[in-house]
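*Asks:* Structure for this input, please:
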Amino acid sequence: MLQSLFIQNYALIDTLDIRFDTGFSVITGETGAGKSIILGAIGLLLGQRADTKAIKKGASRCTIEAHFQIGNYHMEDFFERNDLTYDPECILRREVMASGKSRAFINDTPAPLSLMKELGEMLIDVHSQHQNLLLNTEGFQLNVVDIIAQDAALLTEYGKCFAQYRSSSKALAEAIATAEKNRADEDYIRFQLEQFAEIGLKEGEQEELEQEAETLSHAEDIKSGLYHVDALLAGDEGGILVNLKEAQNRLHDLNSIYPPTEELSERLESCYIELKDIEHEISNQSEEVEFNPQRLDYVNERLNQLYTLQQKHHVDTVAELMSIEQSFQEKLHAITSADDRIAELTAQKEKDYARVMEVAGRLTNVRTEAARRIEKGMKEYLVPLGIPNVQFVVELTPRKEPDAYGADCVNFLFSANKNGVLQNVASVASGGEIARVMLSIKAMIAGAVKLPTIIFDEIDTGVSGQIAERMAHIMQEMGNRERQVISITHLPQIAALGSNHYKVYKQDDEQGTTSHIRQLTPDERVEEIAHMLSGATLTEAAINNAKALLKH
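*Replies:* As a prediction, the model looks like this:
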């Protein structure tokens, strides 16, 4: 329940601080006095877009703060789920800076605007005249049916099933599209794999071939160089090994007369053995290296095959080519196994569809029951509201395909005449009839949902007299200890039935024009309603009439 509203530096408002009570309250005031400004401020608490033009001229920011009593509405889960501190007195605050920045707070904790909007819609419902346009939209009508059906749990179950069905449908569509594309590429893929098969890639082959080509291309230089080194090491005249062996023998001969030469002799022997081994290996390699033109041609041809394939596929290594070959093999496998995969996904989609339709059928059943209750309830409301021969039908027809909200199309059909042709409600109802239809729908919704506060902005448009009084009685019945109803009205019959009466008015001073709101005393109510009856000039008859309305 809305306990208080504080507005500062918003449009024509300097500072406004007003408290509200339970039950049915009315707000009156001349056109342009600022009633829409107050609704605009409340709209900011409901997550509406902030416009810096709404900040009062000369101010750096505007602030809107509302206090709600939520102790009776079991909202603890919402606060726990969103990591917010729960308090039976909930405070929503919105600040809009002249720079264009905006901040939202829930119980003095900064919160995303989307979260404030979600909470605000649980606390307060503002029905403005433009909402009457929603009456002919299927989404609004279906929402009304679901609220009366109280099928939230079933809708959640359906939503999960539909999400699974949509996922399997998407997977199947993608698999079919991929299969069609791959089949179009099948000849190309097979041709590429034949080329890879002909070449027969081997890991590390390119590096080995490149080294072999280098060796074969310089075979004579290599062989000549190795032979020369071998001659230096083991030549009969002046070879290193001959001289080293002779030096080692000389040192060995000195061992008996000069002991330090023993270690030197052993070290030279080690060198000799190592060099002898090196010379032997050089000699063998010298024998192995041969100039083989045929082998060089083969190696170069093989390398050219590899290089050509790499250039074709824009890679630099055999490893990358092997990866591409693997990819082609996987694509070919996907093509050959696509039918099995598509069959599997088709079966899954059909299973998910059957589940969707099963839950949708249950949803249709509870909606059908709710539709009959709505039809009965609308007649009970509308007949006393001056439409004695009303026909109101909630038409449920199956959709061609289920959507995210079920398998039902909903259409509200209306006729004010006994034998009139039923047509879409917004197409045939007059402005006054639409107002009465919307009030009746809101009254039924209020009975099904524990919504703390409902604000009607001129719901009485197009009606007057006794019908307006009956509409006021409906709003009066909607307001109780657990719900408050606030009606912004221009009709004295409605204003007189409010438990609390607030007036919006403007004042002019040297600084400019400002809007204000205050709760009227009993005497002030008589005067305000008398003005609503007779206009600017108060007459004795108007005062007496106002007193009679209030007394009644």
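*Asks:* Please count neighbours and contacts with C-alpha atoms only from this point.
*Replies:* OK.
*Asks:* contacts for the strand ranked longest in the chain?
*Replies:* Across the chain, the longest stretch assigned as strand under DSSP state E is strand 391-403. For strand 391-403, the external contacting residues (Cα atoms under 8 Å, 6 or more residues apart in numbering) are 162, 357, 360, 368, 371-372, 374-375, 378-379, 407-418, 422.
*Asks:* could you pull out the helices for the stretch 401-550 of the chain?
*Replies:* In the stretch 401-550 of the chain, helices defined by DSSP state H, counting those that start in this stretch lie at 425-428, 431-448, 465-478, 492-495, 522-534, 540-551, listed in chain order.
*Asks:* Export those as TSV, with columns for mean neighbour count and distance to residue 154.
*Replies:* What follows is these, written out as TSV (neighbours: other Cα atoms under 10 Å; distance: least, Cα to Cα, whole Å):
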stretch	mean neighbour count	distance to residue 154
helix 425-428	17	28
helix 431-448	19	16
helix 465-478	19	27
helix 492-495	27	39
helix 522-534	19	48
helix 540-551	16	46
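*Asks:* Which of these sits closest to residue 249?
*Replies:* For those, the distance to residue 249 is smallest for helix 431-448, at 117.5 Å, taking Cα to Cα.
*Asks:* what packs against the closest one?
*Replies:* Under the contact criterion of 3 or more Cα pairs under 8 Å, 6 or more residues apart in numbering; DSSP states H and E, helix 431-448 touches helix 138-149, helix 338-382, helix 465-478.
*Asks:* What is the second one packed up against?
*Replies:* Counting contacts by 3+ Cα pairs under 8 Å, 6+ apart, helix 338-382 is packed against helix 138-149, helix 152-184, strand 391-403, strand 406-415, helix 431-448.
*Asks:* Check which residues of the third one are buried.
*Replies:* Along strand 391-403, these residues count as buried under the neighbour rule (16 or more other Cα atoms under 10 Å): 391-394, 396, 402.
*Asks:* just to revisit the earlier point, hmm, which of the contacts of strand 391-403 are the buried ones?
*Replies:* By 16+ other Cα under 10 Å, the contacts of strand 391-403 give 162, 357, 360, 368, 371, 374-375, 378-379, 407-416, 422 as buried.
*Asks:* Could you also give me the structure for this next sequence, so I can compare it with the first?
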Amino acid sequence: MLTSLTVKQFALIEKAQLELESGMTVFTGETGAGKSMLVDALGAVFGARASSDWVRHGAEKAEVIAIWDGEDVRINALLDEQEIELEDELILRRLISRDGRSRAYINGTPVALKLLQQLGAICLDLHGQHEHQILMQPGFQRSLLDARVSDQLRQAVKVACEQWRQMKSRLHDLQSERGQSEQQAAWMREQLKALQLLELEPGIGDALQAEVEAGRHHAQIQHSANQALQLLDEAEPSARQLVAKAGHEVAAAAPYHAGLRTAAELIDQIDALLGELTPELSALLDDSFDEAQLRRNEERLMQLFEAKRRHGTDEDGLILLIEQWQEQLSQLDTAGWDEASLSKALDEAKNQFVKAAQALTEARTACGAELSDALRPFMDRLSLAGMQIRFSVTANAQQETAWGVDGWDSVTMQVMSNPGEPWRDLAAVASGGELSRLVLALKGCGLLSDMPHIAVFDEVDTGIGGETAWCVGELLAAMGSERQVLVISHLPQVASCANHQVVISKHEQEGRTVTQLRAVEADQRLQEISRMLGGIDDESSRHAEIMLARGRAVRAL
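*Replies:* Just a heads-up that it's a prediction; the model follows:
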């Protein structure tokens, strides 16, 4: 809650400091005393757009300091993001210069104005504007009904909607993919057929290249093999004969020297290798030349080179491409079955959503009637007896674009100002005072509980009096039991219900008008209530005592 407010050189306020407490605090004073300046000061310290009019004439700058004391995880998160040290108190400071520029500080750290505004959304409901503005939003009006609808119904709609959207998205993706893939599939099939004709396998390129080279040089291979065989076996002397003779010579003296024994072993190995070489060369002489096979190998090798160039990969990459294309084409072949299955699933999901949304529409309609009836007693007490209110629930069943996790309903609060008049949207006809009292009526029904910590009401009692004023005061006091409530009022009934009272007055000082704020208690408060009743005399004092006693009784409830 707000524990302290200091205002310096702000409009007609030269300097004022207020210590604020929990519950309901009422600000009273003569008309024109400057009660609205307090509202402006609160707005300034919570990030309202600066105005040079806020700076007191003759001063260089205006200053507003507010001290906030309380725990809120949202506030802690905001400060943590800005690396502002968390302390027991939150000190907000706003300086406004004569040219309209301003600076903002939190716990002594300069901050952007946006941060004050974010804190204001959490802490301050200024002028009741948060409730008033949000009350006119269709989404919030729907939430008033949803607060009375079972969680199970709303959850069923959410789950059904998410399932419907998922099925719709998957079917759309499949259909888009099929449409885009028809030409690609034809191309893949053509390329796949060409690659399959190459009969690809690991190392096929090197093998083909070797066969082509052997075919192209067949005559040279035959000649070389024949000459080698003659030198090895048929020449006089042949290579094998010479090796054998060398071995015989070495073997004769080998027992006498280790080097000769090694030489003898090596000659034996050479003789063995020459024996293996002869069959290899003979086999080449038996190999017949197949020119047609050479041409087939050359063509296949050329196609392999072209495929690698076209697809920008090697042989292993081509083999992988074949596998991938075969899988993709298989998926495309079964896509028709998948589309039929998804279409069926989409119809089922749509039916589930329609069923859940219809149930939610019926529940909202019933809750709207119940809430209208529940509001009636409070509206009668708040001088809104002539106003009829209803919740118009329209199911947009034929507009899928309106379907969502909250159903398909458009909910609008409508009012009939007088019997026989047409129903009109609340936002179009309700005045600020009527909206303020309607907020109180909703609060009396147990709604609007998730609001900022501080509520400021400046026009809630406009145009009312008597028992209606007492009702407003009672409801504001009840609200003060849950959050801090600041009320600017000219009605003694409302003032009597407050926990605390501050008098705003103005007087002339050294030729200048000065506004002062003064907390009053006991006799001073009795005197202020008497003034609000029309005059300070014995009769007014007795009446004021009765009203303050009634206010104490209201707060004790």
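*Asks:* what's the angle from the longest strand of structure 1 to helix 138-149?
*Replies:* 100 degrees (axes from the mean of the first three to the mean of the last three Cα atoms, to 10 degrees).
*Asks:* which ones are touching the residue mapped onto residue 348 of structure 1 from structure 2?
*Replies:* Alignment note: residue 348 of structure 1 maps to residue 345 in structure 2; criterion TM-score structural alignment. Contacts here follow Cα under 8 Å, 6+ apart; on that basis residue 345 of structure 2 touches residue 167.
*Asks:* Repeat the analysis, applying 10 Å as the threshold.
*Replies:* Listed by Cα atoms under 10 Å, 6 or more residues apart in numbering, the contact partners of residue 345 of structure 2 are 163-164, 167-168, 171, 339, 351.
*Asks:* And for residue 340 of structure 2?
*Replies:* 171, 346 are the contacts of residue 340 of structure 2 under Cα under 10 Å, 6+ apart.
*Asks:* separation between it and residue 171 of structure 2?
*Replies:* 9 Å (Cα to Cα, to the nearest Å).
*Asks:* Overlap of the contact sets of these two?
*Replies:* residue 346.
*Asks:* so what secondary structure elements neighbour the particular helix or strand that has residue 307 of structure 2 in it?
*Replies:* Counting by DSSP states H and E, the element that carries residue 307 of structure 2 is helix 291-311. Under the contact definition 3 or more Cα pairs under 10 Å, 6 or more residues apart in numbering; DSSP states H and E, helix 291-311 of structure 2 sits against helix 151-197, helix 204-216, helix 315-381.
*Asks:* change it to 8 Å
*Replies:* Right, helix 291-311 of structure 2 is packed against helix 204-216, helix 315-381 by 3+ Cα pairs under 8 Å, 6+ apart.
*Asks:* closest to residue 92 of structure 2 out of those?
*Replies:* helix 315-381 (37.4 Å).
*Asks:* what about that closest one, how far off from structure 1?
*Replies:* Compared with structure 1 after the fit, helix 315-381 of structure 2 shows a mean deviation of 2.6 Å (mean Cα distance after the TM-score superposition for structure 1).
*Asks:* so how far is that helix off the chain centroid?
*Replies:* 21 Å (Cα atoms, centre = their mean, to the nearest Å).
*Asks:* Am I right that residue 64 of structure 2 sits in a helix?
*Replies:* No. Residue 64 of structure 2: not assigned to a helix; according to DSSP: H, G, I helix; E, B strand; the rest coil it is strand.
*Asks:* At the geometric centre of structure 1, which residue sits there?
*Replies:* For structure 1, the residue sitting closest to the mean C-alpha position, by Cα atoms, centre = their mean, is residue 114 at 11.5 Å.
*Asks:* and that one, what element?
*Replies:* Going by DSSP H and E, residue 114 of structure 1 is part of helix 113-123.
*Asks:* Check which helices and strands that helix is in contact with.
*Replies:* Using 3+ Cα pairs under 8 Å, 6+ apart, helix 113-123 of structure 1 sits against helix 35-45, strand 102-106.
*Asks:* Which residues does whatever helix or strand comes next after that helix contact?
*Replies:* Scanning forward in sequence from helix 113-123 of structure 1 by DSSP H and E, the next helix or strand is strand 124-127. The contact list for strand 124-127 of structure 1, computed with Cα under 8 Å, 6+ apart, reads 1-2, 451-457, 459.
*Asks:* Would you mind checking the residues you listed for buried ones?
*Replies:* Among those, those classed as buried by 16+ other Cα under 10 Å are 1-2, 451-457, 459.
*Asks:* between these, which is nearest residue 335 of structure 1?
*Replies:* So of these, ranked by how close each gets to residue 335 of structure 1 (Cα to Cα), first place is residue 451, at 57.4 Å.
*Asks:* Pretty sure the closest one sits against residue 483.
*Replies:* Yes. Contact status for residue 451 of structure 1 versus residue 483: in contact at 6.8 Å, counting by Cα atoms under 8 Å.
*Asks:* sorry, back to before: mind putting the buried ones among the contacts of strand 124-127 of structure 1 in CSV, distance to residue 519 of structure 1 included?
*Replies:* CSV is the format used below for those (distance: Cα to Cα, whole Å):
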residue, distance to residue 519 of structure 1
1, 18
2, 15
451, 24
452, 21
453, 18
454, 19
455, 17
456, 18
457, 18
459, 21
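*Asks:* For residue 316 of structure 1, which residues are in contact?
*Replies:* If you count contacts by Cα under 8 Å, 6+ apart, residue 316 of structure 1 has them with 307, 310.
*Asks:* and it, that's in a helix?
*Replies:* No. Under three-state DSSP, residue 316 of structure 1 falls outside any helix and is assigned coil.
*Asks:* How much space separates whatever residue of structure 2 lines up with it from residue 319 of structure 2?
*Replies:* By TM-score structural alignment, residue 316 of structure 1 lines up with residue 313 in structure 2. If you measure residue 313 of structure 2 against residue 319 of structure 2 using Cα to Cα, the figure is 10 Å.
*Asks:* Counting neighbours, what do you get for residue 29 of structure 1?
*Replies:* Residues near residue 29 of structure 1, counting by other Cα atoms under 10 Å, number 19.
*Asks:* How many neighbouring residues does the closest residue to it other than its chain neighbours have?
*Replies:* Excluding the flanking residues, the one nearest residue 29 of structure 1 by Cα to Cα, 6 or more residues apart in numbering is residue 504, at 4.9 Å. Neighbours of residue 504 of structure 1 under the rule other Cα under 10 Å: 20.
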